[in-house]
Structures are given as structure tokens and as C-alpha cells.
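S.K.: 3D, please:
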Amino acid sequence: MSTVYIGSIEGDGLTVADADAATGALTPLGVVDAREPSWLEFSADRRTLYAVVEEAEGAVTELDVSDPRAPVVRRVTPTGQAGPTHLCVHGDHLAVAHYTDGTVTLHDLATGERVDALRHDADEPHAHQVVSRGEWLVAVDLGADAVFTHRVEGGRLVQHARCDLPRGTGPRHVDFDGDRAYLLGEYVPGVTRLDFRDGRFTPVGHALVTAPGAPETFPAEVVVADNQVYTSNRGENVIARSSLGGELLQSAPTGGDWPRHCAIDPTGRWVYVANQRSHEVTWLPRDAASGALGEPAGRVTVRGACVVVFA
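M.R.: Okay, the predicted model is just below:
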């Protein structure tokens, strides 16, 4: 049995649940009073869980998860910016991406105090994701149609490189497989493959993740696992499964509406999908050998479900 945390937007807070590895079934245990926890991230020792507060006055909720099934709110720290959608631990700092005003903030990990902020150079920047990659802090900006690489020097964010995508791509999230990165576009529903070396991205290919005849689609999450790429496609309401080279292999219905996030469980046998508009988390069986997905095997109601992580 694994412990699962389900974040929400316009929901009831942070849901704690048990996941049965044999059946995939989720059993909710309770809800922690955390405001708009639309993204979740662990500390390096996994004893602390950080949750964004996706509100006009952004903040970060820090939870003690020493007992995974009984999280306790330790503190809530303002970020000083609007609409945070993502965060990550980067060395001795916590980095937070703010969609509303396109700013990345840097916070002291021990105190939560904000030490720096950087707004990306664009007409309408929308910083959507931050990822720690060794010495580099990667920031995906949907409004700038670019992915940035930053260093932290003396507690300050310093831009190292910028990789521009075609105008209107709307890059949202990135995942890595060694030195290859897979960057998901929200407005052009596809994955751009990039080489990542010395803190710089170089595009090497692009492929759509929608099936022919699909309705208007806005992909939300990209996960690379076992030489395959999975994306959650809102609108089409499927998990798309592609080869690393970009061939679309499968479009598996999620059983819900507006799949914002998906996650593969630690056994590799299940994919959990947070369906935001239908207010539920569904789970699909996954063949560990082929990566193929089956039909939804079950669902639980979670109002505004938007992210699923395993303790």
C-alpha cells in the first residue's frame, strides 16, 4: 500500500489516500486544509511536502510528512507574486514559477524567505514550470514561447541560456531522459525533443500527440518512462502514449474530463489521472513490459483534482 497526495484547484484542499498496488484502488483517508494546492513537490529527504497556493497573492504551504498518512501544515509563506503553478527544490533554495506575472522567485529553503525574483523577457511572460537539473534551474515559460536555464549565484538568479520555440507553441512542462528533454506544448499539442548540454537546449525534432480527428486539445503534463512518452491531453481527454522518436502509439481515454496531470505509480502498473473538470481521479492499468494502457479500472471523487504524487 502506498500513500498518495492529491492536489486541487477550487477544491477542498490536499487529499490523502491509500493506493492498493494490486488493484490500483484509491481509498481517501482525509483532507488537509491547504489553500489551492495545485502543484506538489517533496524535499530531498521526502519528509517535507511543498504545495503552491495558486491564488492572486501567491504563497507556498510547507507540510511535515514524517508520518506520510498524517501531513501537518508547518507554515505558509507568501511568494510576493501572483498565480504560482509550480515549484522545485534547488540546492538550498526553493524555486517557484508564477503563471500570472511570469516571475520565478527564489526562497531560502530553511526560512522560506524570498531572496530573489526574475521576470522573463517577453511581452506576456507566463512562467509555468521550474525543474532542478544538477547545477541548472530550468524554467518553462508558456507566454514567452521559450525554455530558460538559470544559475543561482550568491543567492541570485542569473540567466544562462534561452531556447525559443515557434511562436504560439505555449510550452508548458518538460521531462528528461538523460541528456534528451521532452518539452510539451499546450497551444500546439505536441512534444519538442531537445538536446540538453552545458545548460543549453537545442531542438532536434517535434511531433504531435493528438490522434487524427481529435477535438481541440490542450496538453497539460508530460512523463517519460521506459522509453515512452505519456501526455495528458485536455479536451481530447486521453493519455497519449508515444515513442521517444515521436510516433503516436496510443490514445487511451481517461474516463474523466480535463486531465490536468498524470502519474505512474511506483510499481509501474498503474497510471493515475487527475481529471479537473469531472472532479475525480481515475486509474488505468499499464503493461510494464509494453507500456500500453488499459481502460479505466476505477475512480474516486476529488473536487478540482489537478495533481497526484506518491509519498
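S.K.: going forward, measure contacts between C-alpha atoms and count neighbours the same way
M.R.: OK.
S.K.: looking at it, Ala207 is touching Leu244, isn't it?
M.R.: No. Assessed by Cα atoms under 8 Å, Ala207 is found out of contact with Leu244, at 10.0 Å.
S.K.: list the residues that contact both of these two?
M.R.: Common contacts of Ala207 and Leu244 (Cα atoms under 8 Å, 6 or more residues apart in numbering): none found.
S.K.: Quick one: neighbours of the residue nearest to Gly255 when sequence neighbours are not counted, just the number.
M.R.: Excluding the flanking residues, the one nearest Gly255 by Cα to Cα, 6 or more residues apart in numbering is Pro296, at 6.0 Å. By the criterion of other Cα atoms under 10 Å, Pro296 has 19 neighbours.
S.K.: Give me the distance between Pro296 and Thr254.
M.R.: Distance of Pro296 to Thr254, computed by Cα to Cα, to the nearest Å: 6 Å.
S.K.: shared neighbours of those two, anything?
M.R.: In contact with both Pro296 and Thr254: 282-284, using Cα under 8 Å, 6+ apart.
S.K.: Just those: which are in strands?
M.R.: 282-284 (DSSP state E).
S.K.: ranking those by neighbours, who comes first?
M.R.: Within these, most neighbours by other Cα under 10 Å means Trp283, with 28 neighbours.
S.K.: Redo the shared contacts of Pro296 and Thr254 as TSV? Include distance to Ala82.
M.R.: Output for these, formatted as TSV (distance: Cα to Cα, whole Å):
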residue	distance to Ala82
Thr282	30
Trp283	32
Leu284	35
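S.K.: nearest to Pro37, of these?
M.R.: Thr282 (18.9 Å; Cα to Cα).
S.K.: wait, isn't the closest one in contact with Gln276?
M.R.: No. At 10.9 Å, Thr282 does not count as touching Gln276 under the criterion of Cα under 8 Å.
S.K.: give me every residue that touches the nearest residue to Leu109 once chain neighbours are set aside.
M.R.: Among residues not flanking Leu109 along the chain, His93 sits closest, at 4.6 Å (Cα to Cα, 6+ apart). Contacts for His93 (Cα under 8 Å, 6+ apart) come out as 106-109.
S.K.: Pick the one among those closest to Ala161.
M.R.: When the contacts of His93 are ranked by distance to Ala161 (Cα to Cα), Leu106 comes first, at 18.0 Å.
S.K.: And this one, please, so the two structures can be compared:
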Amino acid sequence: MWNVLVGGLTAEVWEHYPRPEPDTVLPTARPAAGIERLSFDTASGTLRREGTAAADLRSPQYLEPHPTLPVLYAAEFAHSARLVAYDTAPDGALTPRAAVASLGTMAAAVAVHPSGSHAYVGHLVDGVLAAVALGPDGSPGRVEAVAPAAGASLHHLRVTPDGTALLVTDFGRDELCVHRLDGDGALSGEPTRIRFPAGSRPRHLELDPSGRAVYVVGESDGALYVLDAGGHVPTAIRSVQEIAPGGSPSELHLHPEGGTLFVGVRKADLIASFAVDGAGGARLRATVPSGGSSPRTLAVHPGGRHLLVGNWHSNELALFGIDGAHRLHPMSVPVLLPSPSSLVFTRR
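M.R.: As a prediction, the model looks like this:
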């Protein structure tokens, strides 16, 4: 048995932040109460909503677990954003641990160093990148902010598995930034920047386990970018592929076995599957309906047999089975859930 923790946008976000394109197409997403908790039986494929796990925060639209401790971090998509830490019980219940101001506006993502020494928070509106020192128990402490470049708008962050670099998509400047990290996980020196086509709006990224490729989706141009990399650090764009005409990609995740990349595509309401070879090759294999409207988030279960999709405008989670050839097939009736924006699996 597993838990699924789901972050979403709470009601006050629309009071001070207009819905950005492409989310204005069908503005039907209902406000979330905070972080929702569901139980997931992988043997039977049963997904059941258990209730609100945390309601004492503003728009926890991105969640990230600590690499070794039962601690969950939530980035608040809010003015005067915070990084909020929760203790996670075996049944998925959350207990507030601590919160710190992340020194930016509208936190869009958080990543945690493999050693657990730091969390990094990227902000969409003002482009601030914050490094938050974490204590031995996972509590957030000292926060240091990097002055943003003009026009920066950060959307996603990933730390390389060896902990030597932080990769950041800059949605506003059409760049992928590579920040070097020292032995303690602190930001070190000026970042290197990989330019994307103007107006492509690089949104989310994924690392191939081979270390030789990084995958990035462009929100506005509907493309999958494959970047050459060494040790998971990207060096240059290798290829560009259209995913679905008129679509707007959101998140992307690799199957745990590798070989298949799943991409959520809003506007087209599809999940695209790419065959990837770990050396920079990528080929569109299939597309299937997302099981709802506007697939904003998706996650492959660690066991590799299920994909969960958060359809934002239709306010529901859709469950797909994954067969031995990594093909998707829908399972059961979607679970109603307001504004699903981020998914995390934890084991019971």
C-alpha cells in the first residue's frame, strides 16, 4: 500500500496572480484546500481519497520529499512565498515541522540535495533562486538568495545525482541554467546558460539515468528538447521534436526502468510516450487521452506499473496501467480532486 500526496492552488492565488496562458483556455479548476492525501493499492489498482493532509499553507503547488528522512517540502506559489516542511507519518498524515520565507514571489518548484544538506527554491514571478540550509532532522534554516538576471522566471529545478550541479529552467529568459554546487551543496560561482529558441518557454526537465541526456519541454512551442550531457550536466541542445500540434507540455517523467519518457500535454489533453535510448535519441511512440482536461502533473509509480495524471481543469486524478512494453491503458474511474498540481508517492 502507498500514499499519494497532492499539492494544489488554494483560493487566494487568483486574487493577486492572473491565470497565465495556456491555463486560461478552460478556467474551471477549483481551489484546493492544501495538500490532499490518497491511498493507493498497487495490487488492485485502487486509488482512494483520504482527506486533506495539510491546510495551513498557501498554494502548495509543488511538493518534494527529503531523500532519506520522512519529511515533505512544499513550495508556496504565493506572494512572500515560503518553504514549508512537514513530518510524514506512515499513513501519509502530515505534521507541520517548520517554515521559512524563501525570499521570492510565487515559488514554482523545490529540489533537495542528495545529501539532504540544502533545498533550492525557484520563483516564477521575480526569478529569485534561494538556497535553504537543512538541519540534520530536515528542518529548513538559513536562506540565501541569488540575485536574478533581468527577466528571469524560474519554473523547475533538479539536482544532479552526484550533487555537483543544480539545473534550473528559466521560463522568462528561454534558458537552462547550470549552477555548480560545492561539497556542502552551497551554490558556487556564476551559472552557465544554454539558450533555447525565443518564446519556447522551457518548463520542466528530466535527467536520463545514463547521465548522457537531459530532456526539457517547451511550454509555448510544444516541443521536446533533447540535450547532450556529461555526468547529467547538459552541454548543448541535440534535437527538437514537436510533441502534439497546438499542445502545451507540462511535466515529464521517465519510467523507472528507463527507455520511456511520459509527457503531459495540455490543450491537446494527451499523454505522449517517447522511446529514449539514453544516448540522446528520442522517438514519439504513442499518445493517449489524459483521462481529463489539462494534464498539469504526472508521476510514474516507483514500481513502474502505474502512471498517475493530475488533470487540472477537470479536477481529477486519472490512473493508468503500464504494461511490459511501457504502453498505457486507463484503469478505474478518475478520482475527483480540486486543482491537482504536484504528486508525490510515499510508502506505507
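S.K.: Could you report the TM-score for this superposition?
M.R.: Scored against TM-score structural alignment, normalised by the length of structure 1, the superposed chains reach a TM-score of 0.92; 305 aligned residues with a Cα RMSD of 1.7 Å.
S.K.: quick one on the thing from earlier: name the member of the contacts of His93 of structure 1 with the most neighbours.
M.R.: Highest count within the contacts of His93 of structure 1 by other Cα under 10 Å belongs to Leu106, 28 neighbours.
S.K.: For the helix or strand hosting that residue, which helices and strands make contact with it?
M.R.: For Leu106 of structure 1, the element it lies in under DSSP states H and E is strand 103-108. Packing contacts for strand 103-108 of structure 1, counted by 3 or more Cα pairs under 8 Å, 6 or more residues apart in numbering; DSSP states H and E, involve strand 93-98, strand 114-119.
S.K.: What range does that strand cover in structure 2?
M.R.: Counting by TM-score structural alignment, strand 103-108 of structure 1 pairs with residues 128-133 of structure 2.
S.K.: contacts for the matching stretch?
M.R.: 102-105, 117-123, 140-148, 152-154, 186-187.
S.K.: Excluding chain neighbours, give the residue nearest to the equivalent of Arg269 of structure 1 over in structure 2 in space.
M.R.: When structure 2 is aligned by TM-score structural alignment, Arg269 of structure 1 is paired with Arg305. Spatial nearest neighbour of Arg305 of structure 2, chain neighbours left out: Ile322 (4.7 Å); criterion: Cα to Cα, 6+ apart.
S.K.: how many neighbours does the one you found have?
M.R.: By the other Cα under 10 Å criterion, the neighbourhood of Ile322 of structure 2 contains 19 residues.
S.K.: Which parts of the stretch 201-348 of structure 2 are strands?
M.R.: 202-207, 213-218, 223-230, 233-242, 248-254, 260-266, 270-276, 282-289, 295-300, 306-311, 316-322, 328-336, 340-347 (DSSP state E, counting those that start in this stretch).
S.K.: would CSV of those with distance to Tyr73 of structure 2 be doable?
M.R.: Conversion of those to CSV gives the following (distance: least, Cα to Cα, whole Å):
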stretch, distance to Tyr73 of structure 2
strand 202-207, 18
strand 213-218, 23
strand 223-230, 28
strand 233-242, 25
strand 248-254, 19
strand 260-266, 23
strand 270-276, 27
strand 282-289, 31
strand 295-300, 17
strand 306-311, 19
strand 316-322, 21
strand 328-336, 24
strand 340-347, 11
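S.K.: what about those, which gets the closest to Thr88 of structure 2?
M.R.: Each of the strands of the stretch 201-348 of structure 2 has some distance to Thr88 of structure 2 by Cα to Cα; the shortest is strand 340-347, at 8.7 Å.
S.K.: List the contacts of that closest one.
M.R.: Contact with strand 340-347 of structure 2 is made by 1-9, 32, 61-65, 90, 92, 296-299, 301, 310-312, 315-317, as judged by Cα under 8 Å, 6+ apart.
S.K.: Show me just the buried residues among these.
M.R.: Buried by 16 or more other Cα atoms under 10 Å: 2-9, 32, 61-65, 92, 296-299, 301, 310-312, 315-317, out of these.
S.K.: distance between the ends of stretch 91-107 of structure 1?
M.R.: Start to finish, the residues bounding stretch 91-107 of structure 1 are 11 Å apart (Cα to Cα).
S.K.: ok, now stretch 96-108 of structure 2?
M.R.: One end of stretch 96-108 of structure 2 sits 20 Å from the other (Cα to Cα).
S.K.: Trace it over to structure 1 and give me the residue numbers.
M.R.: Residues 73-85 of structure 1 are where stretch 96-108 of structure 2 lands when matched by TM-score structural alignment.
S.K.: can you pull the buried residues of that stretch?
M.R.: Buried, per 16+ other Cα under 10 Å, within stretch 73-85 of structure 1: 73, 76-79, 81-85.
S.K.: Enumerate every residue touching the residue nearest to Gly255 of structure 1.
M.R.: Residues in contact with Pro296 of structure 1 (Cα under 8 Å, 6+ apart) are 253-255, 282-285.
S.K.: Can you redo the residues you listed as JSON lines, where the extra columns are distance to Ser232 of structure 1?
M.R.: Shown next, in JSON lines, are the contacts of Pro296 of structure 1 (distance: Cα to Cα, whole Å):
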{"residue": "Pro253", "distance to Ser232 of structure 1": "10"}
{"residue": "Thr254", "distance to Ser232 of structure 1": "9"}
{"residue": "Gly255", "distance to Ser232 of structure 1": "12"}
{"residue": "Thr282", "distance to Ser232 of structure 1": "12"}
{"residue": "Trp283", "distance to Ser232 of structure 1": "13"}
{"residue": "Leu284", "distance to Ser232 of structure 1": "13"}
{"residue": "Pro285", "distance to Ser232 of structure 1": "15"}
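S.K.: I appreciate the help and will end here.
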